[in-house]
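>>> let's see this in three dimensions:
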Amino acid sequence: MKANRMEAFSDGVLAIIITIMVLEFKVPEGHNWHALFALGPKIVSYIFSFVYVGIYWNNHHHLLHMVRKMNGQLMWLNLLLLFWLSLVPFTTAWMGESRFAATPTALYGMILLFSAVSYRFLHLAILKQHDASFAAAIGNGWKVKLSPLFYLASVGTAYISTWISGFLIVLVAVMWLVPDKRIEHAMGDGG
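So this is what the prediction gives:
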């Protein structure tokens, strides 16, 4: 199996995840702006999750360009990542329905933490296919180190302030909006 087959499968799963999230929206009862504003927490949680799934899709695409040889370990690690990401629609809906209550927000942070750890496992398995100089060029960037810490902090702070928890979650998204260019540079594609 080639990496592009796994990438196509992953693209399909991520597209379904986004579709499921948008299907959670119900048409408002009223016919005015106030009725739409009542959906505010759901819309905000959807935007969070849409951005996150988009970030994973973008970075996953870059990551799979490093695959030299597909194997069972990569396929299972990719499925582990997709498993955690497939829980995003559930936590998104719960967080929006509860208007960002502590437990749904904490669970959202946990799902993002487990997704990040799964992505890191996949990343490390792909790096093993390359020599030490390539692995050193990709290495452990500051985003890789800070993201799990911020996610973990978002889980704990959700019970103190969901605003702080949400801020930490948004902060990680902002860090990852621009894909890691080290992969392109190390592969010779980035100029």
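
>>> please make it C-alpha for all contacts and neighbour counts, starting now.
Noted.

>>> neighbours of residue 155, how many?
28 (other Cα atoms under 10 Å).

>>> that one - nearest residue in space that isn't next to it in sequence?
Nearest in space to residue 155, with sequence neighbours left out and distances taken as Cα to Cα, 6 or more residues apart in numbering, is residue 106 at 4.3 Å.

>>> in contact with the residue of the chain most remote from its centre, which residues?
Here the chain has its C-alpha centre computed as a mean, and the residue farthest from that point, by Cα atoms, centre = their mean, is residue 31 with 34.4 Å. Shown in contact with residue 31 (Cα atoms under 8 Å, 6 or more residues apart in numbering): no residues.

>>> and this one, so I can compare the two:
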Amino acid sequence: MNKSRVEAYTDAVVAIIITIMILEFKVPNSAKWKGITQQFPYFFAYIISFIFIGVAWYNHHYMFALAIRISKKVYWVNNFWLFSMSLLPIATGWVGKFPNFRNPEYLYFLVFIFWSLTYLWLSNSIRTTAEHIHSKVDRSISNMPPFKFLNSIFFPISIIITIIGIYIYPIFGLCFTLLELVILAFLTTNDSDQIN
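Next up is the predicted model:
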């Protein structure tokens, strides 16, 4: 399958997701600063989701740049990964409106887990494409920090910690997700900025 077409399609869907989230900002009904500061909870959730998408896109680009071929399986798993990301605007909107309530925080975190699992599935699908097994592609993807994290004991431990944290203090969910994303944004493979 033509790799560039799949990448272009993915980029378009990601751009639409970001556009939907930014359109959730409402023009204040007042000219006072209070009108804009009332939207701070959504702005905070939006920042986290924007970083989420940025980290996801960067790592996705890296994997696709390494890939020699995009199989039919990879194409469909990529669609499933995009579907998981397309749920972000709903979760972001809800948690942004009710940041101190458990249910919106749990939904946001469930979307994050769903996305993480589909990302792991996509990574493994690219690695196990016939041309990639035991090759540089396989090794490079296996060395990616997100791939290592999702395959480690730290991933389920972080899930348990976040579930408990949200129950005790709901905003913990967004804060812990932000922390994980910032770490993954800075931890990249050495050659990630040398791939075209």
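
>>> re earlier: what's the mean deviation for whatever helix or strand the residue nearest to residue 155 of structure 1 lives in versus structure 2?
Counting by DSSP states H and E, the element that carries residue 106 of structure 1 is helix 102-127. In the superposition with structure 2, the average deviation recorded for helix 102-127 of structure 1 is 0.7 Å (mean Cα distance after the TM-score superposition for structure 1).

>>> and for stretch 168-176 of structure 1?
Between stretch 168-176 of structure 1 and the corresponding residues of structure 2, superposition yields a mean separation of 1.2 Å, by mean Cα distance after the TM-score superposition for structure 1.

>>> read off where that stretch ends up in structure 2.
The alignment of stretch 168-176 of structure 1 onto structure 2 (TM-score structural alignment) covers residues 176-184.

>>> can you give me the helices for structure 2?
Under the criterion DSSP state H, structure 2 contains helices at 3-22, 33-37, 40-66, 72-86, 88-97, 102-127, 136-142, 145-150, 154-168, 172-186.

>>> and the spatially closest residue to residue 111 of structure 1 that is not a sequence neighbour, what is it in contact with?
Take residue 111 of structure 1 and drop its neighbours on the chain: the residue closest to it by Cα to Cα, 6+ apart is residue 84, 6.2 Å away. Residue 84 of structure 1 makes contacts with 111-112, 114-115, as judged by Cα under 8 Å, 6+ apart.

>>> tell me which of the residues you listed persist in structure 2.
For the contacts of residue 84 of structure 1, the aligned pairs still in contact in structure 2 (both residues aligned by TM-score structural alignment, their matches' Cα atoms under 8 Å) are 111, 114-115.

>>> quick one, which of those residues are buried?
Taking 16 or more other Cα atoms under 10 Å as the criterion, what is buried in these is 111, 114-115.

>>> any chance of these in CSV, with distance to residue 19 of structure 1 too?
Written out in CSV, the entries for those read as follows (distance: Cα to Cα, whole Å):
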residue, distance to residue 19 of structure 1
111, 18
114, 22
115, 19
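
>>> out of these, who's nearest residue 53 of structure 1?
residue 115 (10.4 Å; Cα to Cα).

>>> ok, the closest one touching residue 79?
No. Applying Cα atoms under 8 Å, one finds residue 115 of structure 1 not in contact with residue 79, separated by 10.8 Å.

>>> from residue 125 of structure 2, how far out is the residue lying closest to residue 66 of structure 2 once chain neighbours are set aside?
Nearest-residue entry for residue 66 of structure 2: residue 137, 5.7 Å, with adjacent residues in sequence omitted and distances by Cα to Cα, 6+ apart. Remark: distance between residue 137 of structure 2 and residue 125 of structure 2 (Cα to Cα, to the nearest Å) = 12 Å.

>>> more crowded one of those two?
Here residue 137 of structure 2 and residue 125 are compared on neighbour count by other Cα under 10 Å; more neighbours surround residue 137, at 22 against 19.

>>> roughly how far apart are the more buried one and residue 12 of structure 2?
25 Å.

>>> and if you look at residue 36 of structure 2?
Here residue 36 of structure 2 is placed at a distance of 30 Å from residue 12 of structure 2 (Cα to Cα).
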